[in-house]
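Asks: my questions are about this predicted structure, shown below with the sequence.
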Amino acid sequence: MGKRQTPPEKPAEIHEVPLRDALEERYLAYALSTIMHRALPDARDGLKPVHRRILYGMDLLGLDPRAAFKKSAKIVGDVMGSFHPHGDQAIYDAMVRLAQDFSSRYPLVDGQGNFGNIDGDNPAAYRYTEARMTEVARLLLDGIDEDGVEFRLNYDGQSKEPVVLPGGFPNLLANGAQGIAVGMATSIPPHNAAELCDAALHLIEKPDAKSKALLKWVKGPDFPTGGIVVDSKEAIIEAYTTGRGSFRTRSRWTQEEGARGTWVVVVTEIPWLVQKSRIVEKIAELINEKKLPLVADVRDESAEDVRLVIEPKSRTVDPALMMESLFRLTELESKISLNLNVLIKGRIPKVVGLAECLREWLDHLRDVLVRRSNFRKTQIEHRLEVLGGHLVAYLNLDKVIKIIRTEEEPKPVLIKTFKLTEIQAEAILNMRLRNLRRLEEMEIRTEDKDLRKELKGIEGLLGSETEQWAKVGEQVRKVRDIFGPKTPLGKRRTSFADAPEHDLAAIEEALVEREPCTVVISEKGWVRTLKGHVEDLSGLAFKTDDKLEHSFFAETTSKLLLFATNGKFYSLDVAKLPGGRGHGEPIRMFIDLEQDAAIISLFVNKGERKFLIASSEGQGFVVKEEDCVGNTRKGKQVLNVEMPNEARAITTVNGDTVAVIGTNHKMVLFGLDQVPEMARGRGVRLQKYTSSELSDVAVFDSKTGLTWKDSAGREHSMTMKELADWRGNRADAGRLAHGLPKSNKFNRGVE
């Protein structure tokens, strides 16, 4: 017979769910899990779940500050097995950060062994290191055995873990927190605990106080690595009021004098969360790339303290300017963000200000105080009940013994005979014989009296909100005294200052190696730089249908000014121009020059000259060179022109007489004093035209006469006596210029 086939199993019921709904539901669950159980700290104790579980696990192991150290492997194993099943390395990394005094302002873990260093070196494996709690962690846990906080089942339901720690220390702001969740993040720098306590005490007295008022005590962040915050007071106030902002933090440095006038800069403090080795590597890299012309060398002489030695190129270097260049290019200056995004009541993510943040901590302290008081009240009431039973037993000792010896069930007989409660009868039956001879009426009554007095105080505390806040204030004062400004751990490490004012041009010059170069401009507006001052450019290659327009000598630190037909001046850095290899790049790549505008002149900015600029309609004025410098790619409008009128000429003011020549080959000479000096405008008429335009202008000294160059580059000159026929006044039409170049150009340019 063939094998009997079993019928196929009935398929499970299939539910159709829209993909959109399924994705939304699952992604929301993932986001909430990340926000609440991984990334954001609780506003009450300032801890994330992993840190809370580490401290509670250490508490269960009895690792108090004065207890013996235990292996980190033991701590990690217990925490992972009982509370945090997310990988041993994640737990150990979190514990290491709690122990690093350069990461945590007030370390919660006292580590023994290699727990990493400020250079970024990794800590030893957890089998080699040992740990225990610090006094700060003890403050956070104080009261956890007195029903101070709520507990919940752990991940497998076999034991319980605290929802939040009692938090007798302002840990959220004192140690800060960093975290990235889904769609939100948190970034809280460390602060000084004593300052936070002072602000909290003010908040107890004036519950409606705003964040700005609390800044009288909380000056700003206090980083474990020190440093100097160089933000303005207004920016700091804005950050703490809104809960969002940043702190510009600089390294602390001093100048140390050496032999024969030499000196070095010594960096003793660096910004928080910046690796020292990375700073040294970056400075060395910039020196090799010649991007730090004022710095000769850097070396790390650090032992337990930070000591970075920076040598200048020469003794004449300005140390402040040298450090300014380093602050701009390296992590010796760092921007540390503030994003006070925390979990309110352990459930609601919210960005809060300083006042609300401290208020959450104070409210939590009060809740813990009430819970602990109720717990103590229950203990006292139980003890008073037991003492009442003991007193009955002492006063009726023989009768009690007789009942216990003769009755099969002495408990109900004792309750009936002496009108006892279940607890009192049980306490009598559980008494040891050795206690009978020590049991004295006075001792019982004294203890009863003391307990009733304590109970009365607790009931008064629970019934008065004012007393509760007074008790919280007393607790905060104790923390302030422990971490006061005169204690080694409580002393403020970060200071505040205004960033020194330096000339921007000097700073930018300090970032470039100063070397001679030659700037080459082609006829079609392509620019490049050649190393050194090159006289002979005959062998220089250009693109097809392009050729040399002009060239001039400069330095890599030079600034260039470009004057265009739209009447604008544009600023360029020689250091940003392309090198001599290839044909260069169009100058329009570096500035926002309109397509219908052309270049009139490009020259080195010297800053102390004056120029005469003129338009094609014959209008112009004198302008200072400093008024021509702009800071944007769009340039600076100096000569106001509208098409078809355009800027046509520029020349250096170097004399007392102006020469203007038009396209009609007519020229007029007049005194420079007839031309006004302006910063911007249309100018005044220089020469009158009917159907022609201005071609060129020149300013010369009447004593030496007018000089110009012809198309072949030959120089010509005429004295004032020879130029007598062309002398006139501004806005004259002028006379035909016999003997002057037919191109109607003086070719003098900017000198």
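Replies: Arrived safely, thanks for sending.
Asks: only C-alpha atoms from now on, for both contacts and neighbour counts.
Replies: Fine.
Asks: what is the neighbour count of the residue nearest to Y106 when sequence neighbours are not counted?
Replies: Of all residues not flanking Y106 in the chain, N175 sits nearest, at 6.1 Å (Cα to Cα, 6 or more residues apart in numbering). N175 sits with 25 neighbouring residues when counted by other Cα atoms under 10 Å.
Asks: and what of E331?
Replies: For E331, the number of neighbouring residues by other Cα under 10 Å comes to 22.
Asks: that one touches I279, doesn't it?
Replies: Yes: with contact taken as Cα atoms under 8 Å, E331 and I279 are classed as touching, separated by 6.1 Å.
Asks: for the helix or strand encompassing M442, packing partners?
Replies: With elements delineated by DSSP states H and E, M442 resides in helix 441-463, which encompasses its position. Here helix 441-463 touches helix 354-395, helix 465-482, going by 3 or more Cα pairs under 8 Å, 6 or more residues apart in numbering; DSSP states H and E.
Asks: who's in contact with the following helix or strand past the longest one?
Replies: Tracing the chain C-terminally past helix 354-395 and defining elements by DSSP H and E, one meets helix 397-406 next. Counting contacts by Cα atoms under 8 Å, 6 or more residues apart in numbering, the residues outside helix 397-406 that touch it are A393, P410, V413, L414.
Asks: what about the residue nearest to I348 when sequence neighbours are not counted, neighbour count?
Replies: Leaving aside its sequence neighbours, I348 sits nearest to V342 (Cα to Cα, 6+ apart; 7.9 Å). Burial of V342, expressed as a neighbour count using other Cα under 10 Å, amounts to 29.
Asks: ok, now how distant is V342 from A177?
Replies: Plainly put, V342 is 10 Å away from A177 if you go by Cα to Cα, to the nearest Å.
Asks: over to L358?
Replies: Between L358 and A177 the distance, using Cα to Cα, works out to 15 Å.
Asks: what about Y27, is that helix, strand or coil?
Replies: Using DSSP: H, G, I helix; E, B strand; the rest coil, the three-state assignment for Y27 comes out as helix.
Asks: ok, the nearest residue to L273 once chain neighbours are set aside - contacts?
Replies: Computed as Cα to Cα, 6+ apart, the closest residue to L273 that is not its neighbour in sequence is S103, at 6.6 Å. S103 is in contact with R97, P224, T225, W272, L273, counting by Cα under 8 Å, 6+ apart.
Asks: among these, which one has the most neighbours?
Replies: Using other Cα under 10 Å as the neighbour test, these are led by P224, with 28 neighbours.
Asks: putting a second one here so we can go through both:
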Amino acid sequence: MSSELPDEPVSNPDQAQTIRIEEEMEQSYIDYAMSVIAGRALPDVRDGLKPVQKRILYAMEESGITSNTGHRKCSNIVGDTMGKYHPHGDSSIYDALARMAQEFSLRYPLVDGQGNFGSVDGDPPAAMRYTEARMSPLGEEMLTDIDSDTVDFQPNYDDRLEEPIVLPSALPNLLLNGSSGIAVGMSTNIPPHNLGEVIDGLIHRIDNPDCAISELIEHVKGPDFPTGANIVGRSGIYDAYTTGRGKVRLRADMEVDEEQGQIVVTELPYQENKARRIKRIADDVNDGTIEGIRDIRDESDRDGVRVVIELKRGANPDVVKNQLVKHHLERTFSIIMLALVDGQPRILNLQEMLDAFLEHRREVVRRRIQHELDNATERAHVLEGRLLALDNAEEVVELIRDASDRSKAKAMLRSTFDFSERQADHIVRMQLGSLTSLETEEIESEYASLTDQIERYETILSEESELLGVIKSELRDLKAQYDDDRRTAIIEDAGTVSHEDLIPQEESIVVLTESNYVKRMALSTFDAQHRGGKGIIGTKLKDGDRVNAVFHANTHDYLLCFTTEGQVYQLKTYEIPEMSRTARGKSAVNVLDLDPDEDVTAIVNTEEFNGDQSLTMVTKNGYIKRTPTTEFGNILSTGIRAVSLEPDDELVDVVVTNGTADVLIGTEQGRSIRFSEGDVRPMGRSARGVNGIELVDDDRVAGLVAVSDADTTLLTITEHGYGKRTPIEEYRAQSRYGKGLVDIKTTSRNGSVVALEAVSDEDDLILMSDDGQIMRTHAKEVSCQGRNTMGVQVMNPDESDRVTTIDVVPCE
């Protein structure tokens, strides 16, 4: 069998066309896309309805299913719509009908449903044979005056009937109920709004045709969702109203009941599936993603949403609330104000959307007034003939009686009295009873009224201001009838929920070791003891490791961590892993980029920064420097240089000073020197500093204290756990770079000085040893003694152990 093509084409050559396949595909796809865009997915800017919604309402109007009649089976409504106007599947028509009846989907439902029309839990509506519906009063407003030649009609799908191209729509439904839809290559997502606010915006636009969008936003404050909840911030609203696109954050409305230990959710973000959301919260609680929740109950009913979240004892309600907001109870609503304008899809800003509706109302009201004018003019014309006939009643009756039939009677009336065809026909059909004097008065009254109406109609049609006045008056009447309170509150944007918001504020103890292990523990873990005890285990050390530093901080504090190498790093306390007393901790490289031989030697809390302050630093070899805190505002993750050090020197201590304080440097061998902070001029970060104390006999600096309160005492702690408090006035001020005075008598019994702190009686002390023992005691447990004394036993470490460091928990 030959595979060759025939020489002659099979079809008629005169009818054959040569086309390129890509051109045909392109055109066919465009035709399909426009069919979807205009015929299914996008609303008309004038009435805010998609074709299926418009046809459902018109079919109900034609069937007389209004808000004043009884409900009708939805299957009947769907059948009428499908058979007359919308030749598509019944399920798509019923879905649209059901949505127009859902109070949680539409801000102002257009259909009044009876039966199960679904729920916020995602339950589908019952089958259409079980549910009933009728138009809501607002739905009827969409079709007001449709019989007054207000809109154009077009043939239905089979040319048997006619359907309106657009509904008259007395209300701006596109803004009131919003719309969502996905077309080919585009989508729309217009949020619902409050009726009163939108009408106020329309009236302001009528009165101020040159107003800016910012003025309209004063009236149309933002979306108003049927499920309430909160809009966080106004920037997304402004973007949407000025550009047609924007994103708003919707947050559930919650009440925190601390007495009952509950968080009660009363409003959910728009289009949120309540049952699914509750399940996901429960899953996160079980997985440990959300902590502090004991139970979740759904107590919602027909009156609204009520989800009760029971908290565990001791849980922080604010932290749990922030966790819920971050993971579950806040979502983003993307606004795309896309609608059909003259059959073409366009993204509109608020002003353009209001203008499009007003232009539609101008046309509708103008056509309605013209229709009423035509009717009134025709009626007045008939009444004019009737009045003339009454004035000549006997002659008219005689003429009609002498005529052989109606046609001749009308001809004789027209020739005798110059009646028009319409007038003559009406007179011939008059009853004799209408010739009474009372009837004459009624006709004269009606004629006078019609004359006034005609004059009014002509004025409205000839003057734009009068036409706009009618529109304004009708809008005000609708507002008075249907306005309600805003449901969605607009709250100030305090920023998105950060990781910090999910961390409870808690006083903590942070431990670092020489091998760079770090962890934090709750301060409440350590009860205060009397002085002289051993403390309790505070960390588990690996062989050869020692505790390097311990300090107190709140989990939300920003800390500056200074190292022996003169570097400074910034750290948030909550970034340090929280672990138990017996845990070793995690490698500090996870939070600080330390070199192998670099140890943290001082911690400064940036919460103490409140003005023109400085960080005053002292090194092991006695150098001191003062650098403004403003130099430490932008610290890299790899740290920055805080002080330049000589090869054999190390940074020992850092304190915050205010420019008017005295500073006191203490050494390991018990010497101390006090001098004015002003003796040290401010320097940059790269400076080495100046001599602060003259060291002798291989002595080294142990610590630095800022002295600003004469009532404080100087606490000195030695390596064997001895300590004392001495009134600060016993340390007279000297010039910088002297040998100083004796602070504490150091011997083999009490050991070298390891730390100095300024304390008051109300402060608590946290002491820690090389082997990881931690002891908390009250500062007042340490007795006040003179300078040249050995002190008392504050902590009693093992013989092979030694006190390494202390920190002060200030009194509240």
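Replies: On my side now, so go ahead. Quantities reported herein were computed from a predicted structural model and do not represent experimental measurements.
Asks: could I get the TM-score for this pair?
Replies: The TM-score (TM-score structural alignment, normalised by the length of structure 1) is 0.72; 679 aligned residues with a Cα RMSD of 5.5 Å.
Asks: ok, back up a step: what lines up with the residue nearest to I348 of structure 1 in structure 2?
Replies: Using TM-score structural alignment, the equivalent of V342 of structure 1 in structure 2 is A339.
Asks: now do the SS call for its match.
Replies: When states are read from three-state DSSP, the local structure at A339 of structure 2 comes out as strand.
Asks: those strands in the stretch 201-350 of structure 2, which residues are they?
Replies: Counting by DSSP state E, counting those that start in this stretch, the segments of the stretch 201-350 of structure 2 that form strands are 230-232, 245-251, 253-257, 262-267, 293-298, 307-311, 330-336, 338-341, 344-347.
Asks: before we move on, what about the stretch 551-700 of structure 2?
Replies: 558-563, 567-572, 586-587, 600-605, 614-619, 623-628, 640-641, 651-657, 662-667, 671-676, 690-691.
Asks: apart from its neighbours in sequence, what residue is nearest the one residue sitting closest to the centre of structure 2?
Replies: Centroid check for structure 2 by Cα atoms, centre = their mean gives R249 as the closest residue, at 2.5 Å. On the basis of Cα to Cα, 6+ apart, the spatially nearest residue to R249 of structure 2 that is not a chain neighbour turns out to be T332, at 4.5 Å.
Asks: measure the closest residue to G244 of structure 2 other than its chain neighbours to L399 of structure 2 for me?
Replies: On the basis of Cα to Cα, 6+ apart, the spatially nearest residue to G244 of structure 2 that is not a chain neighbour turns out to be N349, at 4.4 Å. The span separating N349 of structure 2 from L399 of structure 2 equals 69 Å under the rule Cα to Cα.
Asks: need the counterpart of S300 of structure 2 in structure 1.
Replies: In structure 1, the position corresponding to S300 of structure 2 is occupied by S302, as judged by TM-score structural alignment.
Asks: hmm, back to that, could you report the separation of the residue nearest to L273 of structure 1 from E535 of structure 1?
Replies: S103 of structure 1 is 58 Å from E535 of structure 1, where distance means Cα to Cα.
Asks: again with V352 of structure 1
Replies: With distances defined as Cα to Cα, the gap from V352 of structure 1 to E535 of structure 1 amounts to 66 Å.
Asks: now the helices for the stretch 51-200 of structure 2?
Replies: In the stretch 51-200 of structure 2, the segments counted as helices under DSSP state H, counting those that start in this stretch are 51-62, 74-84, 90-101, 137-141, 173-177, 195-207.
Asks: V352 and E535 of structure 1: which is more packed in?
Replies: In this comparison of V352 of structure 1 against E535, neighbours counted by other Cα under 10 Å, the higher total goes to V352 at 21 against 10.
Asks: in structure 2, what residue corresponds to the more buried one?
Replies: By TM-score structural alignment, V352 of structure 1 lines up with N349 in structure 2.
Asks: which residues touch S616 of structure 1?
Replies: N645, E646, A647, R648, E693, L694, S695 are the contacts of S616 of structure 1 under Cα under 8 Å, 6+ apart.
Asks: hmm, back to that, out of the strands of the stretch 201-350 of structure 2, which is closest to E439 of structure 2?
Replies: Comparison of the strands of the stretch 201-350 of structure 2 against E439 of structure 2 by Cα to Cα identifies strand 338-341 as nearest, at 52.2 Å.
Asks: minimum distance to V36 of structure 2: which of the strands of the stretch 551-700 of structure 2 has it?
Replies: strand 567-572 (54.1 Å).
Asks: after superposition, how close is the closest one to structure 1?
Replies: After superposition onto structure 1, the mean distance of strand 567-572 of structure 2 to its aligned counterpart is 4.5 Å, using mean Cα distance after the TM-score superposition for structure 1.
Asks: so A698 of structure 1 touches A659, yeah?
Replies: Yes: between A698 of structure 1 and A659 there is a contact at 5.0 Å, judged by Cα under 8 Å.
Asks: which residue, other than its chain neighbours, is closest to V629 of structure 1?
Replies: Of all residues beyond its chain neighbours, the one nearest V629 of structure 1 is S571 (6.2 Å), with distances taken as Cα to Cα, 6+ apart.
Asks: any idea how far H550 of structure 1 is from the one you found?
Replies: Taking Cα to Cα as the criterion, S571 of structure 1 is separated from H550 of structure 1 by 18 Å.
Asks: the more surrounded of the two?
Replies: More crowded of S571 of structure 1 and H550, by other Cα under 10 Å: S571, with 24 against 12.
Asks: would you confirm that the more buried one contacts L561?
Replies: Yes: with contact defined as Cα under 8 Å, S571 of structure 1 reaches L561; the gap is 4.9 Å.
Asks: which neighbours do those two share?
Replies: By Cα under 8 Å, 6+ apart, the residues touching both S571 of structure 1 and L561 are V629.
Asks: now do the strands in the stretch 701-812 of structure 2.
Replies: In order along the chain, the stretch 701-812 of structure 2 carries the following strands (DSSP E, counting those that start in this stretch): 701-707, 713-718, 722-727, 741-742, 753-759, 764-769, 773-778, 792-793, 803-809.
Asks: now distance to G236 of structure 2 and mean neighbour count too, for the ones you listed, in JSON lines please.
Replies: As requested, the strands of the stretch 701-812 of structure 2 are arranged in JSON lines below (distance: least, Cα to Cα, whole Å; neighbours: other Cα atoms under 10 Å):
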{"stretch": "strand 701-707", "distance to G236 of structure 2": "49", "mean neighbour count": "26"}
{"stretch": "strand 713-718", "distance to G236 of structure 2": "56", "mean neighbour count": "27"}
{"stretch": "strand 722-727", "distance to G236 of structure 2": "59", "mean neighbour count": "25"}
{"stretch": "strand 741-742", "distance to G236 of structure 2": "66", "mean neighbour count": "18"}
{"stretch": "strand 753-759", "distance to G236 of structure 2": "51", "mean neighbour count": "25"}
{"stretch": "strand 764-769", "distance to G236 of structure 2": "49", "mean neighbour count": "26"}
{"stretch": "strand 773-778", "distance to G236 of structure 2": "51", "mean neighbour count": "24"}
{"stretch": "strand 792-793", "distance to G236 of structure 2": "64", "mean neighbour count": "20"}
{"stretch": "strand 803-809", "distance to G236 of structure 2": "45", "mean neighbour count": "23"}
